[in-house]
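Novice: sequence and predicted structure below; questions after.
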Amino acid sequence: MTAKDGHAGVIPALDAQVLVAAVPGLNALARIEAESFARVPGAHLTLSDLLRLARRIEQLIGEGVEGVVVTQGTDTIEESAMALDLLLATEQPVIVTGAMRDPARPGADGPANVRGAVLAAASDRARGMGVLVAMNDEIHAARFVRKAHTSRPSAFVSAGAGPVGWTAEDRVRIPLRLSRRVHIGLPPQTEKIAAVALVTAALGDDGRALGTLPGHGYQGVVVAGFGVGHVAGRTVESLARLAREMPVVLASRTGAGETFTGTYGFPGSERDLLGKGLIPAGVLAAPQARVLLALALSAGWSATSITAAYDALSG
């Protein structure tokens, strides 16, 4: 994003070649091939876009590319990285990065983030780690990363887990390894991704919108509940009815920690909801839980396989 004549505010304007050229000494770290896949704001991306990108990355790796850096707007990095992590089975490093400050602002962080991402993509330490996010000299696993601030360069965190690594003095350090990965393979003819709604619990909400979701074509629902996975008692029956029609995943709106499965027992508690057929999201934040559910439904996964995937990503 940068300012452009005739436009108020910054817009997508820089292609891949310009981004590479803006980073001093980048070609000394690796042989860079720059490609502009799409030029849209991060907020405009869809899961279908990410599916096409995953297929392009697979093609590039098949042609001998040893690592890939994806630059995009930061609005949806946590969801894009999650989607790519699930769609790609490669051992080659795939690193997502972006910029919190546009190039015209003092302290623009884009060049440093691109450099850190290239370092990670060129490092054997990042092999087999799935898709990673490199921002502000830190390296985050796709399943844990969150955008936790609207504007600071330090916006990206791995809430509850911490970054898996970092860059310093052009060295890549990744001391933490992920225990398990999940791959969702979609048939080559798949283009449209299943529609999954994200509903957030709120004080006093009676859940009246829940009953309308099947009529709008949704095939699954993620509920961002209170705390460890709670909702108001008055919404329980609506969720139970939904769970009889489609997969309903229970996440937390807090953004850190995992959903519980057996501690609280009141109506609307996690025990109550899971007993009525909801699926626990584990450590995944609600937006990332939605990505997994949408891709899994598109691949024709059963509720049992979907439940197992959330559990696997929770370690």
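Specialist: Cool, got the structure. Numbering: from 1, shown residues only.

Novice: rest of the way, CA atoms for contacts and neighbours
Specialist: OK.

Novice: excluding chain neighbours, give the residue nearest to Gly130 in space.
Specialist: Asp85 (5.6 Å; CA to CA, 6 or more residues apart in numbering).

Novice: same check on Val118?
Specialist: Val69 (6.4 Å).

Novice: here comes the other one, which I'd like you to weigh against the first:
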Amino acid sequence: MARVAIVFTGGTIASLPDAATGAAMPTLDGEAILARIPGIADLADLEPIDRGLVSASHMSFTQIVESAGVLQAALDRDDVDGAVLAQGTDSIEETAFAYDLLVRSDKPVVVVGAMRTSADPAWDGPRNLRDAVRVASAPSLAGQGALVVMGGLILPADDAV
């Protein structure tokens, strides 16, 4: 079974509605997100790595570079076959392009997010994250650079909009 590192940074995929305002607030860590997704542990040996809880619109350049370093460190390990970075969608195309430039590995690198919070009955996080793990586990997708996986699509970083 493939081993996939999943770096969690926050965003809607990690959000619940704030009790006072109803606004989506990044709240869930990696373990909590994975626990809400039936069957995901059957797809690969998963290694969650928490990097904070930030909305994508508030992600700084420093945080993007640091996350690229975390991805690189995971992918440099012999026991890791691919990596996923779960984040907010406000800047997913920009960060995916940055990871495409900053992360040097032939192993699959996948950026994923969600448009709906986990409190929404139509939460798209489970499908998107399961698809991302499948892509990160696929040897046939090695050497493709960073990919964005959402809504049943696999997009190269420079084609994501």
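Specialist: Sure thing, it's come through. Everything numeric in this text was worked out from a predicted model, so none of it was measured.

Novice: what's the TM-score here?
Specialist: Once the chains are overlaid, their TM-score stands at 0.86 when taken by TM-score structural alignment, normalised by the length of structure 2; 146 aligned residues with a CA RMSD of 1.2 Å.

Novice: for the residue mapped onto the residue nearest to Gly130 of structure 1 from structure 2, give me its contacts.
Specialist: Residue pairing (TM-score structural alignment): Asp85 of structure 1 is matched to Asp100 of structure 2. Going by CA atoms under 8 Å, 6 or more residues apart in numbering, Asp100 of structure 2 touches 145-146, 157.

Novice: let's have those in TSV, adding neighbour count.
Specialist: Shown next, in TSV, are those (neighbours: other CA atoms under 10 Å):
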residue	neighbour count
Gly145	22
Ala146	30
Ala157	25
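
Novice: export these to TSV and tack on secondary structure?
Specialist: Output for the contacts of Asp100 of structure 2, formatted as TSV (DSSP: H, G, I helix; E, B strand; the rest coil):
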residue	secondary structure
Gly145	coil
Ala146	strand
Ala157	helix
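
Novice: number of residues surrounding Arg105 of structure 1?
Specialist: Using other CA atoms under 10 Å, Arg105 of structure 1 is surrounded by 9 other residues.

Novice: that one corresponds to which position in structure 2?
Specialist: In structure 2, Arg105 of structure 1 lands on Asp120 (TM-score structural alignment).

Novice: once aligned to structure 2, how far is the helix ranked longest in structure 1 on average?
Specialist: Longest helix of structure 1, by residue count under DSSP state H: helix 47-62. Mean deviation of helix 47-62 of structure 1 relative to structure 2 after superposition (mean CA distance after the TM-score superposition for structure 1): 1.3 Å.

Novice: may I see the buried residues of that helix?
Specialist: Buried residues in helix 47-62 of structure 1, counted by 16 or more other CA atoms under 10 Å: 47, 49-51, 53-54, 57-58, 61.

Novice: ditto for stretch 97-115 of structure 2
Specialist: So, applying 16+ other CA under 10 Å, buried residues of stretch 97-115 of structure 2: 97-100, 102-115.

Novice: among these, name the ones in strands.
Specialist: 109-112 (DSSP state E).

Novice: mind putting these in CSV, distance to Gly10 of structure 2 included?
Specialist: Output for these, formatted as CSV (distance: CA to CA, whole Å):
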residue, distance to Gly10 of structure 2
Val109, 18
Val110, 15
Val111, 12
Val112, 11
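
Novice: between the residues you listed, which sits nearest Gly22 of structure 2?
Specialist: Checking these against Gly22 of structure 2 by CA to CA gives Val112 as the nearest, at 23.6 Å.

Novice: neighbours of the aligned partner of His140 of structure 1 in structure 2, how many?
Specialist: His140 of structure 1 maps onto Leu155 in structure 2 when the alignment is built from TM-score structural alignment. As a burial measure, Leu155 of structure 2 scores 17 neighbours (other CA under 10 Å).
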